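Student: Here you go, sequence then predicted model.
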Amino acid sequence: MSFESDLSTLLKTICVRTFPDVAPSGTAAPFIAWQGLGGVTLRALDNTPADKRNTYMQVAVYSLTRAESLTKIRAAEDAICASAAWIARPMGEPITTYEDDTKLYGAIQRFSIWAAR
């Protein structure tokens, strides 16, 4: 499996409605959307690629309550950091938000994840 499919499978254990990039319009809450935000590229001195790839990954949980969003993002943090499939570190605490147009509460957290290339 690829890193992204492994991540999606893992996040679906926390919330079955999990999507890359953005949830489809009208998706029922709660749901998770995750996005890659770049990362560190490693190359050897001879320009050959390293066997690992780094991705800055943003995970966003949207729910009907702030408490549920925070509970699910904490569960996502624990699961991502505990996975043996990669090495992950949170890049800070979750950011909380409220989307007035959807009436949903969000909790967003970023991770630096090293995985097989």
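Tutor: Nice, thanks for sending it over.
Student: from here on, contacts and neighbour counts on C-alpha atoms
Tutor: OK.
Student: what's the burial count for residue 7?
Tutor: By the criterion of other C-alpha atoms under 10 Å, residue 7 has 20 neighbours.
Student: For it, give me its contacts.
Tutor: Neighbouring residues of residue 7 by C-alpha atoms under 8 Å, 6 or more residues apart in numbering: residue 80.
Student: Check which residues of the helix or strand containing it are buried.
Tutor: Residue 7 is located in helix 3-12, with elements delineated by DSSP states H and E. Buried residues in helix 3-12, counted by 16 or more other C-alpha atoms under 10 Å: 3, 7, 8, 10, 11, 12.
Student: cool, and stretch 78-92?
Tutor: 79, 80, 81, 86, 87, 88, 90.
Student: what's the helix or strand containing the third one packed up against?
Tutor: What it means is residue 81. Using DSSP H and E, the element containing residue 81 is helix 66-82. Under the contact criterion of 3 or more C-alpha pairs under 8 Å, 6 or more residues apart in numbering; DSSP states H and E, helix 66-82 touches helix 3-12, strand 52-63, strand 87-90, strand 104-116.
Student: ok, structure two:
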Amino acid sequence: MTPEEHIYSVLQSMAGGRVFPDVAPLDTVKPYITYQCVGGAPINFLSGDRPDKQSVRMQVNVWAERRTEASALGMLIEDAMRSAHHLQVEVVTGRLATYDEQTDLRGTAQDFQIFC
């Protein structure tokens, strides 16, 4: 599985299943979740072999019409990620409150390091 597939498997039941890589389609019902890879810590072997797993930094974003809704869903996401023991999740950042002027949506963004 790709890191994106792992993240989706953890989050797919949230926000009514409105969970998307990178961006949500236009006119998606709110709230919704987006996620993307924002880096990582490559594993390198002297032999040049490709590792079976990778350490990836994923950002998970929530978009909602109200700040309280975005914050509450962000808290549920953090709990779900912490509980995903098979991914060896490390919470890298606290939730960052965001606002998108073009859509008038409130959001949260949080980074997680996963090993998958």
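Tutor: Arrived safely. This one's a predicted model, so the numbers in the text were calculated from it and none came from an experiment.
Student: circling back to that earlier point, the helix holding residue 81 of structure 1 vs structure 2, average distance?
Tutor: Its aligned residues in structure 2 lie a mean 0.9 Å from helix 66-82 of structure 1 after superposition (mean C-alpha distance after the TM-score superposition for structure 1).
Student: Could I get the contacting residues of residue 99 of structure 1?
Tutor: Shown in contact with residue 99 of structure 1 (C-alpha under 8 Å, 6+ apart): 105, 106.
Student: typed the wrong thing, it's residue 82 of structure 2
Tutor: Residue 82 of structure 2 neighbours (C-alpha under 8 Å, 6+ apart): 89, 90, 91.
Student: give me that answer again for 10 Å
Tutor: Contacts for residue 82 of structure 2 (C-alpha atoms under 10 Å, 6 or more residues apart in numbering) come out as 76, 88, 89, 90, 91, 112.
Student: Rebuild the buried residues of helix 3-12 of structure 1 as a markdown table, extending it with distance to residue 68 of structure 1.
Tutor: Below are the buried residues of helix 3-12 of structure 1 laid out as a markdown table (distance: C-alpha to C-alpha, whole Å):
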| residue | distance to residue 68 of structure 1 |
| --- | --- |
| 3 | 26 |
| 7 | 21 |
| 8 | 20 |
| 10 | 18 |
| 11 | 15 |
| 12 | 16 |
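Student: which one of those sits closest to residue 53 of structure 1?
Tutor: residue 3 (9.7 Å; C-alpha to C-alpha).
Student: Nearest residue to that closest one in space, please, no chain neighbours.
Tutor: residue 115 (6.7 Å; C-alpha to C-alpha, 6 or more residues apart in numbering).
Student: Surely the one you found is in contact with residue 57?
Tutor: No: between residue 115 of structure 1 and residue 57 no contact is recorded; they are 11.9 Å apart, counting by C-alpha atoms under 10 Å.
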